[in-house]
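1. Sequence first, then the predicted structure:
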Amino acid sequence: MSEQPLDGAVALVTGASSGIGAATARRLAREGAAVALVARRGDRLRQVANDIAAAGGHAVTVAADITEPQRAEDAVQETLDRLGRLDILVNNAGIMLLSSALHTSVEEWDRMVSLNVAALLHITHAAVPHLIYAASTSPRQVADLVNVGATAGRVARPGSSVYSLTKAGLNAFAESLRQELVRERVRVSVVEPGTVETELVNHLNEVTRDAARLQVAGIEALRPEDIADAIGYIVTRERRVVVNQMQVRAGDETW
């Protein structure tokens, strides 16, 4: 018997070109899964795939903008064509654009809704039938759908109104989906990170970026690998165990 709990399983990770997505892909590969890496930046995906291969794992790259419904469907189909099945979907792709309603633009709000909500819906809709099939046919007898949310989905702060909206909506979507899929043995989970050292802050304008960094200056931020560990824990539980929600905050974080 393999010592790797995900031996034979296939995972698809969105936003896998950096940060939490890349760390999660590496973690799932170490657990034995073959991983489809999905993001828009093909060059960055190839680097992650090379890292996984160098560590003895297996990954394929799928460069796609999943804010487009057809590209999301194509990404799932390419995963099936190249890896044969789909047991785990990690919805990690997202963007955080912080600013007050007075000073932001509708375009920035639309970008967040497009990636944080619409893209998640597109890839989930395409993946669910295959997750159900995997749960009924795999030795594990279970499949997993993990959504990366944020503590901002529960604790809204000034400047984060639409970002918090997208993450709170994710929580509601996941809870409804959990109830729909529980009899199909597809586990639906949400991991809610607090302050993590990722590229998200780089998308902010200079003034907001400096303010965000000042706010967390006294905090030792989480690493992407910390969130990957949480996701790895969730998807490697035996079938009888379901971890539906997990908040992971930095030790010094008060919000």
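-> Thanks, I have it. Numbers count the residues shown, from 1 in each chain.
2. When you work out contacts or count neighbours from here on, use the C-alpha atoms and nothing else.
-> Noted.
3. Run through the helices of the stretch 51-200 of the chain in chain order.
-> 69-83, 106-113, 119-137, 161-181 (DSSP state H, counting those that start in this stretch).
4. buried residues in the last one?
-> To tie it back to what came earlier, the one meant is helix 161-181. For helix 161-181, the neighbour count (16 or more other Cα atoms under 10 Å) marks 161-171, 174-175, 177-178 as buried.
5. Next up, a structure to set beside the first:
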Amino acid sequence: MAEKALYGAVALVTGASSGIGAATARRLAQDGASVALLARRRERLLQVADDIVGIGGEAHVIKADITEPGGASAAVQDTLDRFGRLDILVNNAGVMLLGTALHTRIEEWDRMVALNVAGLLHMTHAAVPYLIDAAATSPREVADIVNIGSTAARTARPGNSVYSLTKAGLSSFTESLRQELLTEQVRVSLVEPGTVATELMDQLSEAAGDVACWQMDGTEPLRAHDVADAIGYIVTRERRVAVNELLLRSGAHNW
């Protein structure tokens, strides 16, 4: 039997309790990686871990709040304590709270910045030294950071101003980080999905949800496993190949 592409590699996936994060964790496990699952909902993480074990994989559950630097650092250390290395970081955790400047509470804007921006920065800062070490010691001779952005970084729409702000900033951060880590053999990639059928939509207010449904009327959204497949493709490329950016839209999506 051929060796799986990620055999011996260790991945840490944030926001792994549902949606894109859970689907990505399962996909990376199928490709042979041991996976650290990070989120706030331990019960949901345990369900994903059971799924991975059921397909012959190895998973480790980490409940943490990455909006605090200490939470992110502890999560990376927990991964190292369990698996001994870190080869892949998928920065997926995020929240989308839509609303206009007139009607949105400032706490909702702060929540998006705290998780979508600060949380990602905390995880990246904590993980980079170990990813560099993994690239130098792995048979694959490469490590990966995959950041999950959004088409909202490209197309701003009424009600998504701060969400678009967080994702547009992520795009620039990813490109700068990619250049910084080139010589360290750590690939940095950005995946920008359009609308995906996940729990992210469930967090919207009734009014914002109605607007989102109207915008997607007649369009079948992406599924979480569609995005997971894209991430799996990126991190299983041989060392000479770097997929810097991957834009995913529903086949009928016009923005």
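-> Cool, got the structure. Please read all numbers here as calculations on a predicted model, not as lab measurements.
6. Could you get me the TM-score between them?
-> Once superposed, the chains reach a TM-score of 0.99 (TM-score structural alignment, normalised by the length of structure 1), with 255 aligned residues with a Cα RMSD of 0.8 Å.
7. what's the one helix or strand Val13 of structure 2 maps to packed up against?
-> Using DSSP states H and E, Val13 of structure 2 maps to strand 10-14. The contact analysis (3 or more Cα pairs under 8 Å, 6 or more residues apart in numbering; DSSP states H and E) places strand 10-14 of structure 2 against helix 19-30, strand 34-39, helix 69-83, strand 88-91.
8. any idea how far Glu3 of structure 1 is from the residue lying farthest from the centre of structure 1?
-> Largest separation from the mean C-alpha position in structure 1: Leu102, at 30.0 Å (Cα atoms, centre = their mean). According to Cα to Cα, to the nearest Å, Leu102 of structure 1 and Glu3 of structure 1 sit 54 Å apart.
9. and the one residue sitting closest to the centre of structure 2, what does it touch?
-> With distances taken as Cα atoms, centre = their mean, the residue of structure 2 nearest its centroid is Asn92 (1.9 Å). For Asn92 of structure 2, the contact set (Cα atoms under 8 Å, 6 or more residues apart in numbering) comprises Val13, Thr14, Gly15, Ala16, Ile20, Gly21, Asn147, Ile148.
10. go on, Ala228 of structure 2?
-> Contacts of Ala228 of structure 2 by Cα under 8 Å, 6+ apart are Ile20, Gly21, Ala23, Thr24, Arg27.
11. sec struct for it, please.
-> Put simply, Ala228 of structure 2 is helix when judged by DSSP: H, G, I helix; E, B strand; the rest coil.
12. Just tell me what it corresponds to in structure 1.
-> Structural alignment (TM-score structural alignment) places Ala228 of structure 2 against Ala228 in structure 1.
13. what about that match, distance to Ser17 of structure 1?
-> Going from Ala228 of structure 1 to Ser17 of structure 1 by Cα to Cα gives 14 Å.
14. go on, Leu6 of structure 1?
-> 22 Å.
15. If you count surrounding residues, which of the two has more?
-> Using other Cα atoms under 10 Å, the more surrounded residue of Leu6 of structure 1 and Ser17 is Ser17, with 27 against 22.
16. Can you check my assumption that the more buried one lies in a helix?
-> No: looking at Ser17 of structure 1 with three-state DSSP, it is coil, so not inside a helix.
17. so what's it up against?
-> For Ser17 of structure 1, counting by Cα under 8 Å, 6+ apart, the contacting residues are Leu37, Val38, Ala39, Arg40, Arg41, Gly42, Arg44, Leu45, Val48.
18. which pair in the contacts of Asn92 of structure 2 spans the largest distance?
-> With Cα to Cα as the measure, no two of these lie farther apart than Ala16 and Asn147, at 13.6 Å.
19. If you count surrounding residues, which of these two has more?
-> Ala16 (31 against 25).
20. Count the neighbours of the closest residue to that one other than its chain neighbours for me.
-> Once flanking residues are discounted, Ala16 of structure 2 sits nearest to Ala22: 4.5 Å by Cα to Cα, 6 or more residues apart in numbering. Neighbours of Ala22 of structure 2 under the rule other Cα under 10 Å: 27.
21. residue contacts, the alignment partner in structure 1 of Ala22 of structure 2?
-> Residue correspondence to structure 1 (TM-score structural alignment): Ala22 of structure 2 is matched to Ala22. By Cα under 8 Å, 6+ apart, Ala22 of structure 1 lies in contact with Gly15, Ala16, Val48.
22. For Val207 of structure 1, see how far away Ala22 of structure 1 is.
-> 28 Å.
23. got it, and Ala29 of structure 1?
-> 38 Å.
24. rewinding a little: what is the nearest of the contacts of Ala228 of structure 2 to Asp202 of structure 2?
-> Nearest to Asp202 of structure 2 among those, with distances taken as Cα to Cα, is Ile20, at 14.3 Å.
25. gap between the closest one and Ala152 of structure 2?
-> Taken as Cα to Cα, the span from Ile20 of structure 2 to Ala152 of structure 2 is 17 Å.
26. of the two, who's got more company?
-> Ile20 (29 against 22).
27. Hmm, Val227 and that one touching each other?
-> Yes: counting by Cα atoms under 8 Å, Ile20 of structure 2 touches Val227, with 6.5 Å between them.
28. average offset between the top strand by length along structure 2 and structure 1?
-> Criterion DSSP state E: the longest strand present in structure 2 is strand 186-193. Strand 186-193 of structure 2, aligned to structure 1 and superposed, deviates on average by 0.2 Å (mean Cα distance after the TM-score superposition for structure 1).
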